[in-house]
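Colleague: Sequence first, predicted coordinates after that:
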Amino acid sequence: MAGGYKVAVVGATGAVGNMMIKVLEERDFPVETLTLLASERSKGKKLVYKGQEIEVQVLAEDSFKPIELALFSAGASVSKKFAPIAAKDSCVVVDNSSAFRMDPETPLVVPEVNPDDVEKHKGIIANPNCSTIQMVVALKPIYDKAGIKRIVVSTYQAVSGTGKRAMEELSAQIRAIINSEEVKNDVYPHQIAFNCLPHIGSFLPNGYTEEEMKMVNETRKILGDPDIQVTATTVRVPVYYGHSEAINVETKTKITVEEVRSLLENAPGVRVVDDPSNFVYPMPLDAEGQDDTLVGRLREDISIPNG
């Protein structure tokens, strides 16, 4: 390591890749060298890190020879091909795609929830789906205290989750509507501006979507509880940044709202924003750019004993 790690960002020119670079700088992560990798179409582009321009290189099988830590965010197909290659070169891979999340040999880690699972890695550490992460961060202290029997979650996810083209499409549609022009959609099957799409990802034979089943399966793996019941509905909303979720939980033993609030106020990665009488509650605008998961509108479920 010496003065820092030799780090690579794969998918550096994408929305998530850009954010990875930004976070490395903001956190002053110990970086000795930073290599930016992307597809052929991004060759020659330059991105700024700590005031210096770094030229993007084309991702290749020999890109990882000098690299110690590789952050992947270029999609599952790229990860499936190149992450094992990087890991063989003694590089630790943190993969943001779905490629290895359910691989029994690959730990699926949320630092605030199951940090010890990192030690089980064999070169690749999987990063969960974004909507799963914020949910398990908020639910872990409740799970530890009272157990969780069932989770019912509905998500309201920003277009940033789809990527740059989706954000550009939302902007273009808003402009078109304001100017009374034809609204065109390419990224999504329907207009997203001033609209909501009641699915994220493809529909599966069971009627759920890929995104919804990710939340089901990933939650069980992260919490190490294959018996926990999870049902999810994921919705794409016309918001640029900040995913929101409405979560209903049935615990195994009784726990009061006051106990839940106290647990959450002391939980890592959680900020309680809960004063409804003064219109204080979590909103995407307040969550944008924040590390913490904002939690609010805490209340007892009047329909079941342990909700």
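Modeller: Sure thing, it's come through. Residues are numbered from 1 along each chain as shown.
Colleague: switch to C-alpha atoms for all contacts and neighbour counts from now on
Modeller: OK.
Colleague: Roughly how far does residue 231 sit from residue 32?
Modeller: 44 Å (C-alpha to C-alpha, to the nearest Å).
Colleague: Please disregard the earlier target; I meant residue 198.
Modeller: 44 Å.
Colleague: Also residue 252?
Modeller: For residue 252 relative to residue 32 (C-alpha to C-alpha), the value is 48 Å.
Colleague: out of those two, which sits in the more crowded spot?
Modeller: residue 252 (16 against 12; other C-alpha atoms under 10 Å).
Colleague: List the residues that contact the more buried one.
Modeller: By C-alpha atoms under 8 Å, 6 or more residues apart in numbering, the contact list for residue 252 reads 146, 147, 148, 149, 306.
Colleague: got it, and residue 173?
Modeller: 183, 184, 185, 191, 192, 193.
Colleague: now these: which count as buried?
Modeller: The neighbour-count test (16 or more other C-alpha atoms under 10 Å) applied to the contacts of residue 173 identifies 183, 185, 191, 192, 193 as buried.
Colleague: now, which of these sits nearest residue 78?
Modeller: Comparing the buried ones among the contacts of residue 173 against residue 78 with C-alpha to C-alpha places residue 185 closest, at 26.1 Å.
Colleague: The closest one reaches residue 174, doesn't it?
Modeller: No. Using C-alpha atoms under 8 Å, residue 185 is not in contact with residue 174, being 11.5 Å away.
Colleague: let's bring in a second one:
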Amino acid sequence: DAHNGIIACPNCSTIQMMVALEPVRQKWGLDRIIVSTYQAVSGAGMGAILETQRELKEVLNDGVNPRDVQANILPCGGDKKHFPIAFNALAQIDVFTENDYTYEEMKMTNETKKIMEDDSIAVSATCVRIPVLSAHSESVYIETKEVAPIDEVKAAIAAFPGAVLEDDVANQVYPQAVNAVGSRDTFVGRIRKDLDAEKGIHMWVVSDNLLKGAAWNSVQIAETLHERGLVHPTSELKFELK
């Protein structure tokens, strides 16, 4: 609230996880988060979308072996190596850091601690790009400070603003990327206790990375500033999308 200057929108993969986990943190606390992401190519821009579509057409229509299609963008830009995304999964988003985690993975680690204002939370991420055009999916494992009954966890998530509970495995109801596209909400399901860790919980989190992951979240930040009276009526808000 006391900050003047640039306010950054969180990373798309981080913010959807925060929507799912914040109601849990508020009630039972968080000790550890281990997340594996299944991220859409739109997170790498329009060029990555077009490259994915081209590669898929070459494989399906022209019979090209997925290993032999020409890749120019993924898994990251610049002068690094590029690999096909069609019928593939790339365990690299952005470049690797000195600790062998990618920048995307370190963003999830650092931003989670910052957003939740708790450096004691242990966070580890593995970020993977898959040939889905839009909407990121995440497999999230958490360990709470206190034992959290699953029914109460589901109820807390369902009541949290921006979160939608889709969890009825008896009827095969769980979040799917194709259903999340175009929605501002974050969808959470497959919530279940770990079989060995008393305080361990698994869940599946899906959200449109271009909306809650970027544009809509930026609008929410601006609206919050206005609601708190931190923006003068005559001031100008500037958004820079990267």
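Modeller: Looks like it came in fine. Worth saying up front: this structure is predicted, and the values here are computed from it rather than measured.
Colleague: Assign residue 211 of structure 1 to helix, strand or coil.
Modeller: helix (DSSP: H, G, I helix; E, B strand; the rest coil).
Colleague: What is the burial count for it?
Modeller: There are 21 residues near residue 211 of structure 1, going by other C-alpha under 10 Å.
Colleague: Tell me the residue in structure 2 aligned with it.
Modeller: For residue 211 of structure 1, the aligned position in structure 2 is residue 104, judged by TM-score structural alignment.
Colleague: One more: residue 130 of structure 1?
Modeller: Applying TM-score structural alignment, one finds that residue 130 of structure 1 aligns to residue 12 in structure 2.
Colleague: Can you give me the distance of that match to residue 146 of structure 2?
Modeller: 28 Å.
Colleague: can you check residue 89 of structure 2 too?
Modeller: Taking C-alpha to C-alpha, one finds residue 89 of structure 2 at 36 Å from residue 146 of structure 2.
Colleague: likewise residue 118 of structure 2?
Modeller: 16 Å.
Colleague: just residue 31 of structure 2 next, same as before
Modeller: Distance of residue 31 of structure 2 to residue 146 of structure 2, computed by C-alpha to C-alpha: 9 Å.
Colleague: Can you pick out the residue with more neighbours from those two?
Modeller: residue 31 (18 against 14).
Colleague: The more buried one: what's it in contact with?
Modeller: Residue 31 of structure 2 neighbours (C-alpha under 8 Å, 6+ apart): 120, 121, 122, 142, 143, 144, 145.
Colleague: Map it onto structure 1.
Modeller: So, by TM-score structural alignment, residue 31 of structure 2 is matched to residue 149.
Colleague: Show residues contacting the helix or strand hosting residue 14 of structure 2.
Modeller: Taking DSSP states H and E as the definition, residue 14 of structure 2 sits inside helix 12-28. Residues from elsewhere that reach helix 12-28 of structure 2 (C-alpha under 8 Å, 6+ apart): 30, 37, 39, 107-108, 111-112, 116, 136, 138, 140, 144-148, 153, 156-157, 160, 162-163, 186, 188, 205-207, 209-210, 212-214.
Colleague: quick one: it to structure 1 mean distance?
Modeller: Helix 12-28 of structure 2, aligned to structure 1 and superposed, deviates on average by 0.4 Å (mean C-alpha distance after the TM-score superposition for structure 1).
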